[in-house]
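Q: Attaching a predicted model along with its sequence, questions to come.
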Amino acid sequence: MLKDVIATRYITPLREGGSLPGLVEADDLGTYVMKFTGAGQGRKTLVAEVVCGELARRLGLRVPGLVTIGLDPVLGLGEPDEEVQALLKSSGGLNLGMDFLTRALGFDSLAHRVGPEEAGRIVWFDALVNNVDRSWRNPNMLVLHGELWLIDHGATMIWHHNWPGAQASAAKPYDATDHALAPFRPDIASAAAELAPLVTEELLAEVTAEIPDEWLDGEPGFDTTDALRRAYAEPLLARAAAVHDRIKGIDVTEGVGGIKGAK
């Protein structure tokens, strides 16, 4: 399970994110980017971060380490920004933290070249989880010591906002037209051949087991948290087998990306 820590100091808001994440210090002396249950889509954003972050890690992609962070709303009492104070007060209890990557820089396609193999693995993964938030406008990737790190997966798996329509939503193609790595001729076929066989029921059960129960309790239509965990796993298992054939907007030459022309 994810490591549990307690927030001891709120350092500063990170206003690059729409959900207003914050930089915090915890009782293990670590510094984390904290995402709050009281922000935006609430706990579903945190669930998406856990599922995608832990799945990406198990597939060999670089993501910051995740922890659960206990927050006492009293930390918000001295915060001068009313918006931040309200967010802290509404997020008492369990929240999510990500290792703060000191000295990491935002990805710039003009400054950092990406090989077709790595680009293919990231595009395939984003197609798997239906990540609509990795565009050239907002890459949500960091570069540290010349290596790419993936961040911010709260806008993935859109189907979990409407479970009755989840099956139909998860069956839709993935539009990679604006993907930040589309210009690097991503090798989708090789990525699919390597990664799809790894996405098994067992792996997804392991990943979804990382979701704290309290972020799943009370979801309409589900009697138990285990049933909801299976609902998270099922679309990913189905997509892994065929999503490489449903990626649109990537224009690569045959033999480099495994697909010819734009899908």
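A: Sure, I can see it.
Q: C-alpha only now, for contacts and for neighbours.
A: Fine.
Q: R15: what's it in contact with?
A: R15 is in contact with P21, counting by CA atoms under 8 Å, 6 or more residues apart in numbering.
Q: Sticking with it, tell me its helix or strand.
A: Per DSSP states H and E, R15 falls between elements, in no helix or strand.
Q: in the stretch 51-200 of the chain, which spans are helices?
A: Ranges of helices in the stretch 51-200 of the chain, per DSSP state H, counting those that start in this stretch, are 82-89, 116-129, 166-170, 188-195.
Q: try this one next to it:
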Amino acid sequence: MTLPSVTVTRYVTPLREGGSLPGIVEADDLGTYVCKFRGAGQGPRVLVAEVIAAGIARRLGLRTPDLVVLDLDPDLARYEADEEVQDLLTASAGANLGIDFLPGSFGFDGASDVDPTEAATVIWLDAFIANVDRSWRNPNLLRWQDDLWVIDHGASLYFHHSWPGGVGDPERFARQPWDASDHVLGSALGKVADVDADLRARLTDDVLTEVVAEVPDVWLEPVPGADSPEELRAAYVSFFAARVRSRAWLPEVAS
């Protein structure tokens, strides 16, 4: 399964909340998207993390916006007055990541109740993918149509940022603990153990293979020991499968 592909027709406005300068764009399917640019920040691996994390979230029963590949013509940069945006558009020609824009959504502020099982599932997801960016300072949760939505997972999968030197050891990632002390939904930490068995049973090797297959080839940069998209996908699956087999990373309630 691959992500649908659409063409950007208009760059609307930047979103300056984060350092990577995502932007709102319109596309030829009449959709509006938050565009994460391949030419920004840490490059395509952030987009890979977004796709994989969103795919895992869906299979755990969490809501996350639909994703598309946004084909960007760098000529759009000619119509932008902001030089920083011009440079970003020029550096991001081709395939970028589009995240469905949820009109009328608002950021989670902790004022509304969250179902304890859903909250525990979000914590489990973040621990599994080693996401370090779901704190009170930056919840990366939305409320839309009275439902909770998880967004912005580019800060997860830290392990693949070391891959330019070669694919590392999946078992090391499997053993790596995760710190839940700053999590925005930390009050549900005591329920994580209750959802653990069900959630890890959902992430079979076949399911993980399906998730990783959604990543476009163009974002899978060759590294020593994994020169092709197929080898890189197999490496991701091996890392996640090792994590599924381990309990060392599972957060526990502080005594």
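A: Ah, there it is. Remember, it's a predicted structure, so these values are computed and weren't measured experimentally.
Q: So which of the helices of the stretch 51-200 of the first structure is the most surrounded?
A: Of the helices of the stretch 51-200 of the first structure, the one with the most neighbours on average (mean count of other CA atoms under 10 Å) is helix 116-129, at a mean of 24.
Q: Identify the single longest strand in the second structure, thanks.
A: When the second structure is parsed with DSSP state E, its longest strand is strand 5-14.
Q: Which elements pack onto that one?
A: Where contact means 3 or more CA pairs under 8 Å, 6 or more residues apart in numbering; DSSP states H and E, strand 5-14 of the second structure is packed against strand 23-27, strand 67-72.
Q: Among those strands, which comes closest to D100 of the second structure?
A: strand 67-72 (6.2 Å; CA to CA).
Q: mean distance, that closest one to its aligned residues in the first structure?
A: With mean CA distance after the TM-score superposition for the first structure, strand 67-72 of the second structure departs from the first structure by a mean of 0.3 Å once superposed.
Q: follow-up on the earlier one: quick check: which of the helices and strands packed on strand 5-14 of the second structure is buried the most?
A: Comparing these by mean count of other CA under 10 Å gives strand 67-72 as most buried, with a mean of 23.
Q: and the longest strand of the second structure with strand 67-72, angle?
A: If you take axes from the mean of the first three to the mean of the last three CA atoms, to 10 degrees, strand 5-14 of the second structure sits at 80 degrees to strand 67-72.
Q: Quick one: the strands in the first structure, in order.
A: With DSSP E as the criterion, the first structure has strands spanning 3-13, 22-26, 31-35, 66-71, 93-99, 105-106, 141-144, 147-150, 174-175, 247-248.
Q: So for A231 of the first structure, which of these sits nearest?
A: strand 174-175 (20.0 Å).
Q: what does that closest one correspond to over in the second structure?
A: With TM-score structural alignment applied, strand 174-175 of the first structure matches the range 178-179 in the second structure.
Q: how distant is that stretch from the center of its chain?
A: Offset of stretch 178-179 of the second structure from its chain centre (CA atoms, centre = their mean, to the nearest Å): 18 Å.
Q: And the residue nearest the centre of the second structure?
A: The residue lying closest to the centre of the second structure (CA atoms, centre = their mean) is E50, at 2.3 Å.
Q: From what I see, it and H153 are in contact.
A: Yes: E50 of the second structure lies in contact with H153 (CA atoms under 8 Å); the separation is 5.0 Å.
Q: Which residue is the nearest non-sequential neighbour of R62 of the first structure?
A: Spatial nearest neighbour of R62 of the first structure, excluding adjacent residues (CA to CA, 6 or more residues apart in numbering): W149 at 4.9 Å.
Q: which ones are touching the one you found?
A: Contact analysis of W149 of the first structure by CA under 8 Å, 6+ apart lists 61-64, 141-143.
Q: Ok, G76 of the first structure next?
A: 84-86, 88-89.
Q: Check W124 of the second structure too.
A: Residues in contact with W124 of the second structure (CA under 8 Å, 6+ apart) are 192, 196, 250-251.
Q: go on, V69 of the second structure?
A: V69 of the second structure makes contacts with 3-6, 95-98, as judged by CA under 8 Å, 6+ apart.
Q: Please work out which of the strands of the first structure is packed deepest.
A: Mean neighbour count (mean count of other CA under 10 Å) peaks for strand 31-35 among those, with a mean of 24.
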